[in-house]
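Engineer: Kindly generate the corresponding structure for this input.
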Amino acid sequence: MAIGGRDEFIGTSGLRHVGRMASLAWDVARYLPRKPFQFREFIQQAWMFASVTILPTALISIPFGAVIALQLGSLTQQIGAQSFVGAASALAIVQQASPLITALLVAGAGGSAMCADLGARTIRDEIDAMRVLGISPVHRLIVPRVLAAMLVAVLLNGLVSVVGVAGGYFFNIVLQGGTPGAYLASFNALAQLPDLWVSEFKALLYGFVAGIVAAYRGLHPPPGPKGVGDAVNQTVVITFLLLFLINVVITGIYLQLVPPKGT
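Structural biologist: Got it, this is the predicted structure:
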């Protein structure tokens, strides 16, 4: 059944939509082990996500790493702690910047494309036709798309971490006259493997959330082509809000449970 426009989505029926998205997430988990797995669809969707996000992600991660390194380099020079700029910038990039950049690109580029595709299928009655034929749209279309979003998010997060740290290293050494040995030594002294694990976990969860929101809005767009466009806009906005909220929660829990290296 088609859902109304933006006003209905953000109004008194908001909790009902949250419940339906949670139900869709449960259906995805329930259909995941069922056979046959749509491997070809999964590969096609993973390539779609990667093709629309990999270049913007690489280009965005360079200035992000540069800004963080330059800002932290300037701050550490003021307080006489230049030797810690490598650790501070690398941890900021790996723990915070990389997952958030990944989230923005996966939701803004991949999620919007996924929502538009499913929305177009919905208004053409393809989804209803699949149900009439006894084919589950969740098993056939949603599960491979959500898994593709999760996989690409994890891979892009690793790419952003590497490019961001390398960009921060370059700009700190070239523009601020930092010492390569001190940059790397401080990074090795304070960074730890759980920092990377929590970053990848964030990316995995972000990909899942982006896929669920995009799938839900794509399966329930307002009527007509304009409704699909509105659903795409809603997908991006809602996903951004959820991902930033999740980032705050996970970061707070991680900092409470995992002690800093050297303590």
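
Engineer: For the rest of this, base every contact and every neighbour count on C-alpha atoms.
Structural biologist: Noted.

Engineer: After the host helix or strand of residue 78, which helix or strand is next?
Structural biologist: If you go by DSSP states H and E, residue 78 is part of helix 39-79. Using DSSP H and E, the helix or strand that follows helix 39-79 in sequence is helix 85-92.

Engineer: want to put them side by side, so please do this one too:
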Amino acid sequence: MTTTSTRPHLMGYLRDQLETPLTLVGGFFRMCVLTGKALFRRPFQWREFILQCWFIMRVALLPAILVSVPFTVLLIFTLNVLLAQFGAADLSGAGAAIGAVTQLGPQVTVLVVAGAGSTAICADLGARTIREEIDAMEVLGIDPIHRLVVPRVIAATLIATLLNALVITVGLVGGYLFGVYLQNVSGGAYLATLTTITGLPEVVIAMVKAATFGLIAGLVGCYRGLTVRGGSKGLVPLSTRPSCCAWSPFSRSTWC
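Structural biologist: Sure thing, here's the model as predicted:
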């Protein structure tokens, strides 16, 4: 008798606990499908795409540089100290290349794109949603997915790839300056060993990682911005969530 009466309460508790997250996951994947379908619809919003590229680059460029510099110093300093213990300081270039391409570039990219780019997209679309601009577009027969989401997602993907290339360049140049001028590493040996371990496949994999992070960050930022509730009070805490949602599940893959 007790088991029979407890079962409805348990089912109701589970339903209440799972309803909100399952609704969010379902809505997100629904928007992903709609975005994929709208991606091939013409005409493409080139003006919005260019504006969003500039917008995301403007908010993400300086943080990417500021984050990559200390990461580079920490990576190169630790690596050179370790190599010096084994008498292999001439391999500093090989270590810097593999570290910058496979770890530093994707890791900084996901931090910056998810933390700055995705948050900016969420705040922009969230403000439009609160002002009922999205509802007005739907009333006028304009698809907000095609008009607003697709350009932002593609822009986030492109900018993430470019930022990854920038961070890798900063890492290699910073590694050369720090290693040669501060740790007395041979400059010629550093340049000669850059491609000892790192080649085109590693660069391609790093670019694919960065593009994937940008795609996910753009999708998460757009979804959270379009589903904001509670007026301006709901936008403030919501603008910090896309960075966590976009970064936490996928940052571990940068170490693979």
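
Engineer: Quick check: the helix holding residue 78 of the first structure compared with the second structure, mean distance?
Structural biologist: Average distance between helix 39-79 of the first structure and its aligned residues in the second structure, after superposition and using mean C-alpha distance after the TM-score superposition for the first structure, equals 1.1 Å.

Engineer: what's that helix aligned against in the second structure?
Structural biologist: Under TM-score structural alignment, the match for helix 39-79 of the first structure in the second structure covers residues 46-86.

Engineer: Surely residue 153 of the first structure and residue 201 touch.
Structural biologist: No: Residue 153 of the first structure sits out of contact with residue 201 when judged by C-alpha atoms under 8 Å, with a separation of 9.9 Å.

Engineer: More neighbours: which of the two?
Structural biologist: More neighbours surround residue 153 than the other of residue 153 of the first structure and residue 201, with 35 against 16 (other C-alpha atoms under 10 Å).

Engineer: The more buried one in helix, strand or coil?
Structural biologist: Three-state assignment for residue 153 of the first structure (DSSP: H, G, I helix; E, B strand; the rest coil): helix.

Engineer: now it: how far from residue 128 of the first structure?
Structural biologist: Residue 153 of the first structure is 30 Å from residue 128 of the first structure, where distance means C-alpha to C-alpha, to the nearest Å.

Engineer: now swap in residue 169 of the first structure and tell me
Structural biologist: With C-alpha to C-alpha as the criterion, residue 169 of the first structure and residue 128 of the first structure are 53 Å apart.

Engineer: These two: which is more packed in?
Structural biologist: In this comparison of residue 169 of the first structure against residue 128, neighbours counted by other C-alpha under 10 Å, the higher total goes to residue 169 at 24 against 17.

Engineer: Map the more buried one onto the second structure.
Structural biologist: The criterion is TM-score structural alignment: under it, residue 169 of the first structure has residue 176 as its aligned partner in the second structure.

Engineer: average gap between the strand or helix carrying that match and the first structure?
Structural biologist: In this assignment (DSSP H and E), residue 176 of the second structure forms part of helix 150-182. On superposition with the first structure, the average gap between helix 150-182 of the second structure and its aligned counterparts reaches 0.7 Å (mean C-alpha distance after the TM-score superposition for the first structure).

Engineer: Burial check on residue 145 of the second structure, number of neighbours?
Structural biologist: Residues lying near residue 145 of the second structure (other C-alpha under 10 Å) number 22.

Engineer: My guess is it contacts residue 38. True?
Structural biologist: Yes: with contact defined as C-alpha under 8 Å, residue 145 of the second structure reaches residue 38; the gap is 7.0 Å.

Engineer: In three-state terms, how would residue 43 of the second structure be classified?
Structural biologist: Assigned with three-state DSSP, residue 43 of the second structure falls in the coil class.

Engineer: Pretty sure residue 66 of the first structure sits against residue 174.
Structural biologist: No: with contact defined as C-alpha under 8 Å, residue 66 of the first structure does not count as touching residue 174 (11.0 Å).

Engineer: Which one of those two is surrounded by more residues?
Structural biologist: residue 66 (21 against 12).

Engineer: what number of residues lie near the closest residue to that one other than its chain neighbours?
Structural biologist: Ranked by C-alpha to C-alpha, 6 or more residues apart in numbering and with sequence neighbours excluded, the top spatial neighbour of residue 66 of the first structure is residue 168, at 4.7 Å. Here the number of neighbours of residue 168 of the first structure (other C-alpha under 10 Å) works out to 29.
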